[in-house]
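this one's sequence-less:
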């Protein structure tokens, strides 16, 4: 079986919408525990306005304090040039931009159309390229939208293709509200694969209705080898009511092991990292 790459998004996508304030010390220790478990790709920061995402206000300090062992790569969300400058100063290895396959979701999330959002990202990708920094693209609502319902596979594929043409090396196709099934996810991926090789695609599946693991297995059958997950199943989306957390990293690694795939991650230590952050959330003050 092939090696499966896991992108751990808990420290950023997982924590940003939690209703309690997580200390910098706790965030750094979570990252340390994930590294000890063998996680090598970690979305650890978000350089956006702290007014909109207060949980991520200490991203620069987190990046200053996290360990830097060989082979570990840190990813940060950078929606604009100001965020990119901050990410470069913080020493991240890769940055990310977020698009959407849904016009309604794009307008509610970042207050612009899909086309306008892509144009906003163009200078970010150009500057990142000049700095030798890889850029990852996310396509939100690639399967379904809380406002529009089902999304046409071709609409998701078009946004993925545009991000790829702009310079994104990897496109994470996101089932933001967790309504995807193996059938709808494979239909979306089939549309994408008409334009992009599977090596440039990743699956980012929420587990709202318990289908994420089945969707990952089906995606592997379509040729994908990279998946996002969040330790302890942390995360959600403030613009998608009812969207619970990303699929839990512990569940993903366990299932992949059952299927005979290698992730390079120690499941026992990963579960310990999940227990650590769950306890921290239970004991932290509400914000």
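Arrived safely. Here the structure is a predicted model, which is why all the values come from computation and not from measurement.

from here on, just use CA atoms for contacts and neighbour counts.
OK.

so what's residue 178 up against?
205-212, 243-244 (Cα atoms under 8 Å, 6 or more residues apart in numbering).

next structured bit after the helix or strand where residue 251 lies?
Assigned by DSSP states H and E, residue 251 belongs to helix 249-258. Downstream of helix 249-258, the next assigned helix or strand under DSSP H and E is helix 267-283.

which helices and strands does that next one pack with?
Applying 3 or more Cα pairs under 8 Å, 6 or more residues apart in numbering; DSSP states H and E, one finds that helix 267-283 contacts helix 24-36, helix 249-258.

mean neighbour count for these - can I get that in TSV?
Shown next, in TSV, are those (neighbours: other Cα atoms under 10 Å):
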stretch	mean neighbour count
helix 24-36	20
helix 249-258	19
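
of all those, which lies closest to residue 197?
Nearest to residue 197 among those is helix 249-258 (22.1 Å), distances taken as Cα to Cα.

next, the angle from that closest one to helix 267-283.
160 degrees (axes from the mean of the first three to the mean of the last three Cα atoms, to 10 degrees).

helices and strands around helix 249-258, which ones?
Against helix 249-258 (3+ Cα pairs under 8 Å, 6+ apart) you get helix 212-221, helix 267-283.

show me what counts as buried in the first one.
By that I understand helix 212-221. Across helix 212-221, burial judged by 16 or more other Cα atoms under 10 Å covers 212-213, 215-220.

break down this structure into its strands, ranges please.
5-8, 41-46, 73-77, 94-100, 134-140, 144-145, 149-150, 170-175, 201-205, 226-229 (DSSP state E).

check it against this one:
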């Protein structure tokens, strides 16, 4: 049909991005069981928590406790928005730090009360120090396609921000369709340009499934050369600072699609569904994942 990679890497973001917007408090022990079950399902890279102000994201108020008790299997990312968050993350023993910046000023100001340029100015010395200390740095690029406040985003703006991060020496770029408005043509074009301009960079596609376009966008990204994808078990997620953003694309749906096409992930669909069972009773919104619904109904996979 077309050329596809033989393998793809799944980066699970459910414990962080998936749970951050939940209104119910998810107990720490439930989060830890969720994480451990995902690891047993074959997930080797995962965002486990974030060191943000509990005033703004109370769900992540137990970040230090999670990091103190989590099983260190594979790579555990910790999101940190600023110098204080980075210091707290390092103190917890984190060795893989994720930072984030929105392409658009409007989103960035809603999120962390800074323009994009101000955020980059503050992060630059932090990233250089992290790399000098040998830590893995993942840069999350929000509103890479569309912004809830400014509308369509010029791809050149996204590429410019990615180049800036690359110049600082980050290890990975996670490029996000934050409000789920990208289409496959846009995805193929942007990721194709990124792969061409930054051939040595780890590039990860991060899609929200607001308009049920995420799987199509992942297929387009595969064709553009991307083989790393952020996904969230059960399709959990949303962004508290992006009106209209719904859950991330479901890990189990992505794994099922990739494996059916002959792209190996090393992840068990059934194992991911069992992990979702651990947290399903504590979340407030319906889980719309196709594979998880089959799992709940006891139907064959």
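Done, it's in. What you see is a predicted model, and the numbers here were worked out from it, not measured in a lab.

follow-up on the earlier one: so which of the contacts of residue 178 of structure 1 is the most crowded?
residue 206 (32 neighbours; other Cα atoms under 10 Å).

my understanding was that it contacts residue 244; is that so?
Yes - the criterion here is Cα atoms under 8 Å, and residue 206 of structure 1 meets it with residue 244 at 6.9 Å.

which residues are in contact with each of these two?
177-178.

how about residue 9 of structure 1, what's its partner in structure 2?
Structural correspondence for residue 9 of structure 1 with respect to structure 2 (TM-score structural alignment): residue 13.

its match and residue 260 of structure 2, how far apart?
22 Å (Cα to Cα, to the nearest Å).

now swap in residue 58 of structure 2 and tell me
39 Å.

and if you look at residue 230 of structure 2?
19 Å.

list the contacts for residue 218 of structure 2?
Residue 218 of structure 2 touches 184, 205, 207, 229, counting by Cα under 8 Å, 6+ apart.

returning to that earlier point: which one of the helices and strands packed on helix 249-258 of structure 1 lies closest to residue 175 of structure 1?
Across these, closest to residue 175 of structure 1 is helix 212-221 (Cα to Cα), at 8.9 Å.

which part of structure 2 lines up with the closest one?
Against structure 2, helix 212-221 of structure 1 falls on residues 214-223 (TM-score structural alignment).

aligned to residue 236 of structure 1, what sits in structure 2?
Using TM-score structural alignment, residue 236 of structure 1 sits opposite residue 238 in structure 2.

contacts only, for that match.
Residue 238 of structure 2 touches 17-18, 20-21, 208, 245-248, counting by Cα under 8 Å, 6+ apart.

could you do residue 54 of structure 2 as well?
60-61.

show me what it lines up with in structure 1.
Aligned partner of residue 54 of structure 2 by TM-score structural alignment: residue 50.

now that match: how far from residue 85 of structure 1?
For residue 50 of structure 1, the distance to residue 85 of structure 1 - Cα to Cα - is 16 Å.

what separates the match of helix 212-221 of structure 1 from the chain centre, distance-wise?
16 Å (Cα atoms, centre = their mean, to the nearest Å).

with structure 1 overlaid, how far apart is it on average?
For stretch 214-223 of structure 2, the mean deviation from structure 1 after alignment is 0.6 Å (mean Cα distance after the TM-score superposition for structure 1).

figure out how far stretch 54-66 of structure 2 is from the centre of its chain.
18 Å.

repeat that for stretch 132-144 of structure 2.
Worked out by Cα atoms, centre = their mean, stretch 132-144 of structure 2 lies 12 Å from the chain centre.

give me the contacts around that stretch.
Contacts for stretch 132-144 of structure 2 (Cα under 8 Å, 6+ apart): 95-104, 107, 127, 130-131, 153, 155, 158, 161-162, 165, 170-179.

buried subset of these?
The buried subset of the contacts of stretch 132-144 of structure 2 - by 16+ other Cα under 10 Å - is 95-104, 107, 127, 130-131, 155, 158, 161-162, 165, 170-179.

what about the residue mapped onto residue 131 of structure 2 from structure 1, distance to residue 81 of structure 1?
Taking TM-score structural alignment, the alignment pairs residue 131 of structure 2 with residue 129 from structure 1. Noted for residue 129 of structure 1: a distance of 13 Å to residue 81 of structure 1, by Cα to Cα.

quick one: map residue 102 of structure 2 onto structure 1.
Using TM-score structural alignment, residue 102 of structure 2 pairs with residue 100 in structure 1.

how about the contacts made by its match?
With Cα under 8 Å, 6+ apart, residue 100 of structure 1 has these contacts: 106, 114, 138-142, 156, 159.

so which of those residues comes closest to residue 4 of structure 1?
residue 138 (18.8 Å).

just give me the match in structure 2 for the closest one.
Residue 138 of structure 1 maps onto residue 140 in structure 2, by TM-score structural alignment.

next: residue 156 of structure 1.
In structure 2, residue 156 of structure 1 lands on residue 158 (TM-score structural alignment).

pretty sure its match is touching residue 103, no?
Yes - in this structure, residue 158 of structure 2 is within contact of residue 103 by Cα under 8 Å, at 6.0 Å.

show residues contacting stretch 258-278 of structure 2.
Contacts of stretch 258-278 of structure 2 (Cα under 8 Å, 6+ apart): 4-10, 30, 33-35, 37-38, 40-43, 233-234, 251-253, 255-256, 291-292, 295.

in structure 1, what residues pair with it?
Going by TM-score structural alignment: stretch 258-278 of structure 2 matches residues 256-276.

what about the helices in the stretch 101-250 of structure 1?
103-110, 114-130, 153-166, 182-193, 212-221, 249-258 (DSSP state H, counting those that start in this stretch).

in a markdown table: the ones you listed, plus distance to residue 58 of structure 1.
As requested, the helices of the stretch 101-250 of structure 1 are exported to a markdown table (distance: least, Cα to Cα, whole Å):
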| stretch | distance to residue 58 of structure 1 |
| --- | --- |
| helix 103-110 | 22 |
| helix 114-130 | 22 |
| helix 153-166 | 28 |
| helix 182-193 | 35 |
| helix 212-221 | 31 |
| helix 249-258 | 24 |
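
do you know which of those lies nearest residue 67 of structure 1?
Judging these by Cα to Cα, what sits closest to residue 67 of structure 1 is helix 249-258, at 20.7 Å.

average offset between the closest one and structure 2?
Mean for helix 249-258 of structure 1 is 0.7 Å (mean Cα distance after the TM-score superposition for structure 1).

could you find the closest non-adjacent residue to the match of residue 156 of structure 1?
residue 144 (5.5 Å; Cα to Cα, 6 or more residues apart in numbering).

cool, residue 74 of structure 2 as well?
Nearest non-adjacent residue to residue 74 of structure 2 (Cα to Cα, 6+ apart): residue 44, at 4.6 Å.
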